Each structure stands twice: as structure tokens, then as C-alpha cells.
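A.B. asks: Model the following, please.
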Amino acid sequence: MPHPRLFLLALGFYTRLPVPQAVDYKRLPEAAVYLPLVGWLVGGLSALSFYLADWLWPQQTAAIVALVAGILVTGAFHEDGFADVCDGFGAGFDKQRILEIMKDPRTGTYGMLGLLLLLSLKISVLGTLPAVAVPSLLLAGHSFSRLQPLLVMRRYDYARIDDSKAGAAVFKPGGIDLLFAASLALVPLLLLPAVCWLAILPVLAANWLLGRYFYRRIGGYTGDCLGASQQLAETIFYLSMSTLWTFI
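C.D. replies: I've put the predicted structure just below:
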């Protein structure tokens, strides 16, 4: 069951914002249910950064400033996972090698190219959408994309479990957990036109395909896989919104 103290855990782990020290880190895996709420905060700060920067510079520059703000708040937590997944699945040919590469702290060619292309897509889309809508899109994108790792956790098992301590840290969200997280993730969409809710469908479909891909290659997911699912979901959300905006 979700508990308010878990939000402080999520805030301390998924961002670089200070939190009280008296928190129970043994419950850290459960704190993932608050990821969409963390997305409110990260998305809100990104939206504010865009709004202020758009007064001073061209819209594409404001989009870059918004991305920088989000990266600074999170410490590039999810971007790092995405880069590791690009390296691991790009250069690895079997489960063991993929997992070994993803544990390597160095970023390889696949990871660098993946991040470059991902950020370029975000900047391109956010820089061409109506500026007045971008802050709301950032808030919704950061929140809804952070529901996707929970869906992967629900469907699949943690891939690194052998005889390690990792098994004790794995959390599989229950129905109530997912309902709670989904309600948090969907609230920011109320700020957007009704047609924008259709953007949920390609995000969910892409996340389902990504989860299946992880399962086929390594038998489940890792923390890096969850970061990649968030980053891809956020990007697909913006791309979908760009398409839907032609009907608004």
C-alpha cells in the first residue's frame, strides 16, 4: 500500500533534492509507486524553466533549457539507464554479456549516439509545438512516462537475480499500487485538450513492445531497463502530442 513516507524515499532516490535523513531505505523499492508524483515535480520545474527561458530566447533554446533543468534535478538518472541499455543491447549478444556491459560505468558509442538522438528528438518536437502548450506537455510527459517502469515491473521479473541480494530489493507492484500510480500519472493530462489523451495509446504500446524485447533478450528487466522505458515513453509522448496537435 502507498504511504506518504515513501514519497520522501522516491524523492531522495530519483532526484538530487534533499530529503530528511530519517527515512527507511529498506522500503526503497516500494517507493517506485510515487514515480509519477516525482514526475510532477521534475516536469513542473522543467515547465517553469521553459516558460521563463521562452521570454528571453528562441523556443528551441527554451526547450534545451527545460531539458537541462530536468537533468539537473534528477542527476540524469533515467538518461544514464537509457544509455546503458543502448550499450548493452547494442553490443551484447547474449544475456550475460548484455548484463556485464550495462554494469560498466563507461558510456560507449551506442549509448552516446542513443542519447544524442533521443535529446535531439525532444528538442525538435518541443521547439516546434505551440509555446503556450509546452509547459503543460512537459508536466504531463514527465508524469505519465514514469508510470511505464511500474508496468514493466508488474509484468516481468528482475533479470539479475541469481543468488545475489538483489532479489530482496525487487518490488512487483500490486493492483492497488498500479491504480494509485496511474491516477497520479493521468492527472496532469487534465490540463490538455481531450484529444491529447490519445497519446496514451502509442506510449503504452511502445512500452509493451519494449518489455517484450527485454524479456526475450535477458529474461526480464534491470534498473537500466526501467530508466530506458521512462525515457522512451517521454519521447514518444511528445512525438504523439506533436501529431495530435494538428487536430487541435
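A.B. asks: CA atoms for contacts and neighbours, from now on please.
C.D. replies: Fine.
A.B. asks: Centre of the chain to the lengthiest helix in the chain, how far?
C.D. replies: Counting residues, the longest helix found in the chain (DSSP state H) is helix 223-244. When distances are taken as C-alpha atoms, centre = their mean, to the nearest Å, helix 223-244 is centred 7 Å away from the chain's centroid.
A.B. asks: in it, what's buried?
C.D. replies: By 16 or more other C-alpha atoms under 10 Å, the buried positions in helix 223-244 come out as 223-242.
A.B. asks: Please list the outside residues in contact with it.
C.D. replies: Helix 223-244 is contacted by residues 77-85, 102, 118, 121-122, 125-126, 129, 137, 141-142, 144-149, 152, 195-196, 198-200, 202-204, 206-207, 210, 214 when judged by C-alpha atoms under 8 Å, 6 or more residues apart in numbering.
A.B. asks: The structure of the following sequence is requested for comparison with the preceding one:
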Amino acid sequence: MSFLRNYLLALQFFTRIPVTGRLAAWVGYSPQMLRASAAHFPGVGWMVGALVTVLQLALFMGLPVGGYSPLVVAALGTAFGILLTGAFHEDGLADVADGLGGSYQRERSLEIMKDSRVGAFGAIAIAMVLLTKVALVAELAFLGPVVLAAVPFLAHVVSRTWPLLTIRLLPHVGDTAQSKSKPLAEQITRQALQVATVWCVLAFALVAAVLGLGPVMLRTLGGALLASALGFAWMHRLFARRLQGFTGDCLGAIQQVCELAFYLGFLLAWGARA
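C.D. replies: From the prediction side, this is the model:
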């Protein structure tokens, strides 16, 4: 029961999927529960990825073949994903871009990141990420419905696993008293990381079974995973060097970058095998 409660609390915190009324009362809340729910961040990726995949497949099957249909599928799927999460991660990316782009001084960067207004760096970052995401998902749609279903689903799960390593390895440097991520300020436990890893491994196994377990496809998925890992390593090093830690916004930025890197890595590996 605690596993299910923590998972539902993660859905409640990281998405706009309604967990309300009697269900919310049954789930309950405490800072300790929210901290434990971080282990289910990849599980949230299962839910968001599955719902986005269902919509994209429905559009793919319903729209005329060819033309701009892949772009329509990608654009509406991306918009639906933003709706499901309330732009939670995109908002973090914008704040990080404004903070790190607006100043090279650590304290000033953290101060800018707390400002709810979006500056030039944040607007540019959001525009480029959304443009790139739509283009990459459209390219996946050109490869067929199976790839369109499997790869975005796995990208949502994997990209929500990497931020947990940052929580584990770096200190929280935000305004802890005011931050929504206050319960995440303490290092995530090894057991929570194990739970998150299980979520991720199960998703990888499911997608590998759907796409085929041949060595070529496994190498392609491996390329996607490697690219996502490189995206994480770059972001993690950036936060360690510039901020000497992380904030809640940093976790959202990591998710966005790692999701894009996963798509790009898969497509590069697919092109290499061709």
C-alpha cells in the first residue's frame, strides 16, 4: 500500500493527472512521503509516456499518410505532454536558462532562477527545445507506428531517471524554505534509486521486446541511452560547476535535455545502422 500511495503522490506532484477527493485523502501527504515518492519519478514517465503514445498513435492512424502528418502528430503529442505535466519541466528549463545565461555569479544566478518572470534566455531555450522535440518526434513518426510508440515512451521514463542521480550526488542549493522541492533537498536513498532503476529497466525491456531483441536494435537503443547519459553528464557537471548544487528547476532542465538527447541518439544510431 505504501508503494501505491507513494506512486500516486508522485503523480499528484509531478503531473496534472487528477488525484483528488477520496483518493487524495487515502494517499495522504507528508514531506517524508514526498521524498519517498521521488523513487517513482520514472514511474510517472510510464504514465505520461503511455498517454502521449496513445494520442500520437491515434493521430498517426487517423491522419492522411504523408505530407505534414508526422509534424501534426509530433506537435499535438508534445502539447499533450505539456498539458499532462503542467509545463513543470519546461518551466524549470526556462528558469535555469535565465539564471545561468543572465549571470556568471552563483548567487545572482540563483536569484534570477527564483524570479517567476521569463527572460530572453528562458524564452529562447523553451522555443528551441519545443522546436527540436517536435522535429525529432516527427522524424520518429516517419519510421513507423511501432517506433513512434516505443521510443517516446522509453524517453519519458529514462529522462525522469537521471535527475535522481543529481539529487543523490549534489546538495540542494535553492531557497529550501520556499522551494516546492524542499522534501527533495535531502539525498535520495539507495533503496529509492533501486526502485527507480527497476522502473527504468522494465520499460527498457518492454520496448526492446516490442522493437525486437536483435543486436542491431539493441545497439540502436544503446545509442539512445548513451546520448541521454551524455546529456545528463553535461547538465550535472554544469550545475556542479556553476551552482555547486541543484534546485528543483535544475531537475526539470535535466529531464528536458535528456529526453531530447534520447530521441537524437536513437535517430543517429538508426541512421548509422542504415
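A.B. asks: which position in the first structure aligns with Arg108 of the second structure?
C.D. replies: Using TM-score structural alignment, the equivalent of Arg108 of the second structure in the first structure is Arg97.
A.B. asks: so what's its match closest to, chain neighbours aside?
C.D. replies: Of all residues not flanking Arg97 of the first structure in the chain, Gly88 sits nearest, at 7.6 Å (C-alpha to C-alpha, 6 or more residues apart in numbering).
A.B. asks: which position in the second structure aligns with the one you found?
C.D. replies: Taking TM-score structural alignment, Gly88 of the first structure has Gly99 as its aligned residue in the second structure.
A.B. asks: and if you look at Val134 of the first structure?
C.D. replies: By TM-score structural alignment, Val134 of the first structure lines up with Leu148 in the second structure.
A.B. asks: Would you confirm that its match contacts Leu154?
C.D. replies: No. Assessed by C-alpha atoms under 8 Å, Leu148 of the second structure is found out of contact with Leu154, at 10.6 Å.
A.B. asks: quick one: which of those two has more around it?
C.D. replies: Comparing Leu148 of the second structure with Leu154 by other C-alpha atoms under 10 Å, the one with more neighbours is Leu154, at 31 against 23.
A.B. asks: thinking the more buried one is in contact with Gly49, fair?
C.D. replies: Yes. Contact criterion C-alpha under 8 Å: Leu154 of the second structure and Gly49 qualify, at 7.3 Å.
A.B. asks: ok and the helix or strand containing Tyr110 of the first structure relative to helix 223-244, angle-wise?
C.D. replies: Tyr110 of the first structure is part of helix 109-126 when elements are defined by DSSP states H and E. Counting by axes from the mean of the first three to the mean of the last three C-alpha atoms, to 10 degrees, helix 109-126 of the first structure points 30 degrees away from the direction of helix 223-244.
A.B. asks: ok, and for helix 109-126 of the first structure, which residues are buried?
C.D. replies: Using 16+ other C-alpha under 10 Å as the test for burial, helix 109-126 of the first structure gives 110-112, 114-115, 118-119, 121-126.
A.B. asks: That helix vs the second structure, average distance?
C.D. replies: In the superposition against the second structure, helix 109-126 of the first structure averages 0.9 Å from its aligned positions (mean C-alpha distance after the TM-score superposition for the first structure).
A.B. asks: contacts for that helix?
C.D. replies: 60, 63-64, 79, 82-87, 90-91, 134, 235, 238-239, 242.
A.B. asks: whereabouts in the second structure does stretch 146-159 of the first structure align?
C.D. replies: Under the alignment (TM-score structural alignment), stretch 146-159 of the first structure falls on residues 160-173 in the second structure.
A.B. asks: One more: stretch 63-72 of the first structure?
C.D. replies: The aligned range for stretch 63-72 of the first structure is 74-83, by TM-score structural alignment.
A.B. asks: on average, how far is that stretch from the matching bit in the first structure?
C.D. replies: In the superposition with the first structure, the average deviation recorded for stretch 74-83 of the second structure is 0.7 Å (mean C-alpha distance after the TM-score superposition for the first structure).
A.B. asks: Same question for that stretch: list its buried residues.
C.D. replies: Of all the residues in stretch 74-83 of the second structure, those buried under the rule 16+ other C-alpha under 10 Å are 74-78, 80-82.
A.B. asks: List just the nearest of these to Thr53 of the second structure.
C.D. replies: Minimum distance to Thr53 of the second structure across those is 7.6 Å, recorded for Gly77 (C-alpha to C-alpha).
A.B. asks: Brilliant, that's me finished.
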